[in-house]
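> no FASTA, just this:
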């Protein structure tokens, strides 16, 4: 059994991580750290876990007792954590923040997008889990980048409110978000840099504009990314390209029919729909921001790092209604 510790256990990603790991046949949660909730039951914070576990949050962190730790803290805090703690040599680290996703040539953390970095992930000790928007959008672009077919990229993508984290704010509380849609961080979202870095790794010399308009949705979880660009190949060739690229990646499926968020919520799946309109290739990508976009992908990476089938514990089914 893989012995697991979780640092920063009170947020949405940690709660989702616990939900997945409780059903994982080869993993055991040893401790879950939360300074503000130490001594409380997990279900006091993550109420969906009531009746599932009697685990309690703890104050201390016994690194010798675990094989891997998941860092589920706010952005900026993981880098501080790594500086402040002398971790055992055998301990693996999976970070769910954006602290180690960039500057990959000079970074001991491997960028954890399995569909492009599976061999490196299998051999790594430290892993930087990708962002949720970045996962959805990159999966819509990887085959084109690998085929050196990228042109100027245009993306509109909408995300559920859980993507903003658990701490309430003016744009996440129910009375503002319900029945409402809004644009934020247009052309300047933090995930742009990690996506651009991946595109340049697969297509050296790529220097076209990457236009990204993020949208706040009036639903809890899920991402739909609408991606389009000029592309010289036909629709049939594009679908063949995508099918071949993802033929060995179990969580990405190409759909001949339009896709929607309800098909992926509560799963680690990404569904892609590829269509040609004149000179434009249009790719629609849907994922759950908390699973494939965060905690599910983190478990997928853990499986690879420990030599397991990457689907283990992740054969999750959506709830459409």
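Structure's in. What do you need? Since the structure is predicted, the reported quantities are computational estimates derived from the model, not experimental observations.

> For the rest of this, base every contact and every neighbour count on C-alpha atoms.
Noted.

> name the element residue 267 belongs to?
Under the criterion DSSP states H and E, no helix or strand holds residue 267.

> So what's the residue count around it?
23 (other CA atoms under 10 Å).

> Tell me how far it lies from residue 16.
Applying CA to CA, to the nearest Å, the value for residue 267 to residue 16 is 11 Å.

> ditto for residue 155
Per CA to CA, residue 155 is found 27 Å from residue 16.

> what do residue 267 and residue 16 both touch?
Taking CA atoms under 8 Å, 6 or more residues apart in numbering as the contact rule, residue 267 and residue 16 both touch 291, 296.

> Where do the strands of the stretch 201-321 of the chain begin and end?
Here the stretch 201-321 of the chain has its strands, by DSSP state E, counting those that start in this stretch, at 210-216, 223-230, 252-254, 270-277, 280-287.

> Now distance to residue 32 and mean neighbour count too, for these, in a markdown table please.
Supplementary listing: those in a markdown table, determined by distance: least, CA to CA, whole Å; neighbours: other CA atoms under 10 Å:
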| stretch | distance to residue 32 | mean neighbour count |
| --- | --- | --- |
| strand 210-216 | 30 | 19 |
| strand 223-230 | 28 | 24 |
| strand 252-254 | 31 | 20 |
| strand 270-277 | 29 | 21 |
| strand 280-287 | 27 | 25 |
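
> Included below, for side-by-side comparison, is a second structure:
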């Protein structure tokens, strides 16, 4: 499609964190008009009453119904709700669906897609893994936030069958990763000046990570041990993965830079990066070091942008033939 083309987007579940982030991105996208944004809980309210930073940016109001005038639907609803939504609504086949929940990520095979609901085939939407498959797709299962950060840290190794030793990963995420509904572990008074781990070695994103890496490696995949942490900040993910490797630091850096040379949002840093360098952006920063026999890869993303809504927009750009970076030239917070 040419640069003059504009498409219409609908957002389902627009009142939450990912829905709000989707609104912010699409309101400033050069090739998108927002056809509608729905929310069962906020129907009839102006968008800016819920997402208060959008006051003065839009007069859109939340609807309680599914609009019919859209080329692409973003499903920003909870896990389990997306599958029910697709099955319960008569969505025209020409409308592309990008789901941000986990409902359509669970193909355990090694192919790029699986028919999962209502006759729709969902392709796993990690552009650095299968950009061409995404371009040809009709529906996208957007990856999880931790899954994105960890896979980007390990894809180059899997591509060369170099994941031969057990992998250990620790990762910390901001409170927005837990969703907008308050819980005991997301409330400010508990989260502030605090840290805790959760779902140790049993995080749900390990399922999609394992599926991806098994599909890439010709050899058997070793165990991937992941310990996630809740951080006392709002946005961002920092993961550190390490494994025994014969690669030197120079060899590993060269391999990573070659793998990601054609991918605009992944950068291999020559110095230890800080989380603030990626917050509010669609970037992933990788840092590689060798400590003894261990190769250590640090991966950083914004959980709401590259880990959710930004990656969904990146996938939309690929689906419709736009510049992959369109609408995603975003500035890090820095201070």
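All right, it came through fine. If you're wondering where the values come from, they're calculated on a predicted model, not measured in any experiment.

> hmm, back to that, could you dump the strands of the stretch 201-321 of the first structure to CSV with distance to residue 76 of the first structure?
Shown next, in CSV, are these (distance: least, CA to CA, whole Å):
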stretch, distance to residue 76 of the first structure
strand 210-216, 22
strand 223-230, 24
strand 252-254, 30
strand 270-277, 28
strand 280-287, 25
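
> Which one of these lies nearest to residue 184 of the first structure?
Residue 184 of the first structure lies closest to strand 210-216 among the strands of the stretch 201-321 of the first structure, at 5.9 Å (CA to CA).

> Return the mean post-superposition distance for that closest one against the second structure.
On superposition with the second structure, the mean distance recorded for strand 210-216 of the first structure (mean CA distance after the TM-score superposition for the first structure) is 0.3 Å.

> Relative to residue 11 of the second structure, how far out is the aligned residue in the second structure for residue 89 of the first structure?
With TM-score structural alignment as the criterion, the equivalent of residue 89 of the first structure in the second structure is residue 93. Noted for residue 93 of the second structure: a distance of 17 Å to residue 11 of the second structure, by CA to CA.

> Neighbour count: these two, which is higher?
More neighbours surround residue 11 than the other of residue 93 of the second structure and residue 11, with 28 against 11 (other CA under 10 Å).

> quick one, what contacts residue 144 of the first structure?
By CA under 8 Å, 6+ apart, residue 144 of the first structure lies in contact with residue 150.

> Secondary structure element holding the equivalent of it over in the second structure?
By TM-score structural alignment, residue 144 of the first structure lines up with residue 157 in the second structure. Residue 157 of the second structure belongs to helix 145-159 when elements are defined using DSSP H and E.

> Residue 130 of the first structure contacts residue 100, doesn't it?
No - with contact defined as CA atoms under 8 Å, residue 130 of the first structure does not reach residue 100; the gap is 9.5 Å.

> which neighbours do these two share?
Jointly contacting residue 130 of the first structure and residue 100 under the rule CA under 8 Å, 6+ apart are residue 111.

> between the two, who's got more neighbours?
The residue with more neighbours, out of residue 130 of the first structure and residue 100, is residue 130; 28 against 24, by other CA under 10 Å.

> The more buried one pairs with which position in the second structure?
For residue 130 of the first structure, the aligned position in the second structure is residue 143, judged by TM-score structural alignment.

> now swap in residue 117 of the first structure and tell me
Aligned counterpart of residue 117 of the first structure in the second structure: residue 130 (TM-score structural alignment).

> This completes my enquiry, with thanks.
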